[in-house]
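A.B. asks: all I have is the shape, not the residue letters:
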């Protein structure tokens, strides 16, 4: 590959990365309608030249998300009233279908999971926490779409919701939304598909009228509260779910945001290939390339990377690939547990997973301090609802490793259990460690310690050599690692 080809590939990859990140920030309200997007500032924030930023903005303009305004430059586009009407019409049909399908096939565990989200929304509404309300609302609807069992529904809804989130700041009738979510859950719980579909259509229609009424009164408005931009954030963490389950990603992201410092930005990514959840060495091997691809796609925009699956798929290789700290939730949980007690035990979600977990403990040099690994024995109903389906049994196992195995510390292992430690800590008489929370805290600490990249030793970048069959992003990341100095 010529030098010119390398530059072209790198700039093309960076362009796509910058485009995706700006699109994400527009969708979640961090870049509200009317916000100026200045090329040089974005280039500085993302660590690129202005060329990929300029190309990314042109692509976003073709999507209708940004516009060029004379004497102002590029700004986040405002949706017209007609745009809103068209988008809401489409969303109404898709949401009604999702809720109809979900009601017809929902499991008790999935219904309990929706109730947990409802309680989180209640607390956020009472506390006036706008960002938490938006996050829970998004998680609620994405979980229903996953429950529907039609993978194309999510693909169809994503761009519609993304465009509508540009207007998120002008629709905050949270009391109504809460009541409607409660009624929707009741319809799903009752298995009444027709009622669920009708309520979903009415839910979207009410949102449409509320948004249009406020639009008519005020016009487009930015999201309420302070807007965090990359320049405001102390650091930026890329959190990667090596499983393909978006319901697990929702759990990971929620716990990561709770665990992170206020100035930390969490960027969540989910593997595009692999298995629903990883239980074996082979499944971990399959996850490695998917994780490497996600990390490569992030380029130089993250200050650290957190691999959020117990077992840390691909972790040693990722430490060679990038010049920033890479933390696995397994090594983070084990390191944290080793500071809290002499002997530790792991509570796992399946028997099949325990040999691999034991390998992971041995790889981290802590097998001599492992008291036991105990696991659930019953089949899982859904990977995103393990906490709701087996919460009491997980607590029983945690207490059992203390009383019978002599554990000083309990690790609740696996991304599907993210956040559970916070809820059950008062039911277990020893410290309880959450891998996601530990991973976030240790990644933040490593960034602030600023130890520098590995230029020698076993985690130094690989030697330069020919390659083929790699994606442009991974090829660019590999070449950057080979030339790290």
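C.D. replies: Ah, there it is. The structure displayed is predicted, hence computed values, not measured ones.
A.B. asks: could you use CA atoms for every contact and neighbour count after this?
C.D. replies: Fine.
A.B. asks: next structured bit after the one helix or strand residue 161 maps to?
C.D. replies: Using DSSP states H and E, residue 161 falls within helix 151-164. Scanning forward in sequence from helix 151-164 by DSSP H and E, the next helix or strand is helix 174-190.
A.B. asks: packing partners for that next one?
C.D. replies: On a contact count with 3 or more Cα pairs under 8 Å, 6 or more residues apart in numbering; DSSP states H and E, helix 174-190 meets helix 81-105, helix 108-127, helix 193-218.
A.B. asks: same thing but 10 Å
C.D. replies: helix 81-105, helix 108-127, helix 130-148, helix 193-218 (3 or more Cα pairs under 10 Å, 6 or more residues apart in numbering; DSSP states H and E).
A.B. asks: for it, buried residues please.
C.D. replies: Of all the residues in helix 174-190, those buried under the rule 16 or more other Cα atoms under 10 Å are 174, 177-178, 180-181, 183-189.
A.B. asks: angle of it against helix 108-127?
C.D. replies: 170 degrees (axes from the mean of the first three to the mean of the last three Cα atoms, to 10 degrees).
A.B. asks: alongside the first one, take a look at this:
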């Protein structure tokens, strides 16, 4: 691979985004691949999935999450078949927009504003999912619900919130609107990195709160399967009760 230094490299690395420390293994692997992509011309082959996974030193499951992060950020494209693999992506306006969101300061004000905008996009995502969700999409969403259920049973609020975010990210993947998906995913990632606490409503225990939120999300997925728009919109309105510290 030859380096292309004729233009400024795009801000593909977390260090360029103002990212705080404490990255997960998937995020660290995404940084490594993004570093490779930032040094070459768009369209350059970075390697096969197995080659890059071995280079990152992570499991298959972790690298699948890494690949999801890279594709959401517009860092790589994937080509199948002979000669395929991961390729450095052209930095489209949508990818640059996502990078701009991720470059925001990690201050409480930024997280609060990101959450407010994310919540405003929720009805659009769920409406698109209502009309475009396939049986395979519904199956995937139910797998995420199972992880949320397991976290509730274990009383693990951090695991619950992370499983919740993965469900929302999967809902965003259903929309055919790539701009909506890209912007929402970038906002979700910003919130996810800097808002981990679960804050119940006054007078409600933490255990009851995450149980209720799990049931609400299960009902949302049920409405997608039934194509029940009226119930979906009511549940989406009920869902939008979050704060920056309760980013579900």
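C.D. replies: Good, I have the coordinates. Quantities reported herein were computed from a predicted structural model and do not represent experimental measurements.
A.B. asks: which of the helices and strands packed on helix 174-190 of the first structure sits closest to residue 445 of the first structure?
C.D. replies: helix 130-148 (24.6 Å; Cα to Cα).
A.B. asks: next, the mean deviation of that closest one compared to the second structure.
C.D. replies: Relative to the matching residues in the second structure, helix 130-148 of the first structure has an average distance of 2.3 Å after the fit, by mean Cα distance after the TM-score superposition for the first structure.
A.B. asks: report the angle between that helix and helix 151-164.
C.D. replies: Counting by the same axes, to 10 degrees, helix 130-148 of the first structure points 160 degrees away from the direction of helix 151-164.
A.B. asks: now do the strands in the first structure.
C.D. replies: Along the first structure, counting by DSSP state E, strands occupy 66-69, 73-76, 235-241, 264-270, 304-307, 326-328, 344-348, 370-375, 409-412, 432-434.
A.B. asks: may I see those arranged in a markdown table, with mean neighbour count as well?
C.D. replies: As requested, the strands of the first structure are exported to a markdown table (neighbours: other Cα atoms under 10 Å):
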| stretch | mean neighbour count |
| --- | --- |
| strand 66-69 | 18 |
| strand 73-76 | 19 |
| strand 235-241 | 24 |
| strand 264-270 | 19 |
| strand 304-307 | 25 |
| strand 326-328 | 27 |
| strand 344-348 | 26 |
| strand 370-375 | 21 |
| strand 409-412 | 28 |
| strand 432-434 | 26 |
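A.B. asks: could you export those strands to JSON lines, including columns for distance to residue 133 of the first structure?
C.D. replies: Below are the strands of the first structure laid out as JSON lines (distance: least, Cα to Cα, whole Å):
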{"stretch": "strand 66-69", "distance to residue 133 of the first structure": "26"}
{"stretch": "strand 73-76", "distance to residue 133 of the first structure": "23"}
{"stretch": "strand 235-241", "distance to residue 133 of the first structure": "21"}
{"stretch": "strand 264-270", "distance to residue 133 of the first structure": "17"}
{"stretch": "strand 304-307", "distance to residue 133 of the first structure": "25"}
{"stretch": "strand 326-328", "distance to residue 133 of the first structure": "29"}
{"stretch": "strand 344-348", "distance to residue 133 of the first structure": "31"}
{"stretch": "strand 370-375", "distance to residue 133 of the first structure": "34"}
{"stretch": "strand 409-412", "distance to residue 133 of the first structure": "27"}
{"stretch": "strand 432-434", "distance to residue 133 of the first structure": "24"}
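A.B. asks: of those strands, give the one that comes closest to residue 216 of the first structure.
C.D. replies: Proximity to residue 216 of the first structure, assessed across these by Cα to Cα, is greatest for strand 73-76 (19.4 Å).
A.B. asks: by contact count, what packs against the closest one?
C.D. replies: So strand 73-76 of the first structure, by 3+ Cα pairs under 10 Å, 6+ apart, packs with helix 3-27, helix 50-62, strand 66-69.
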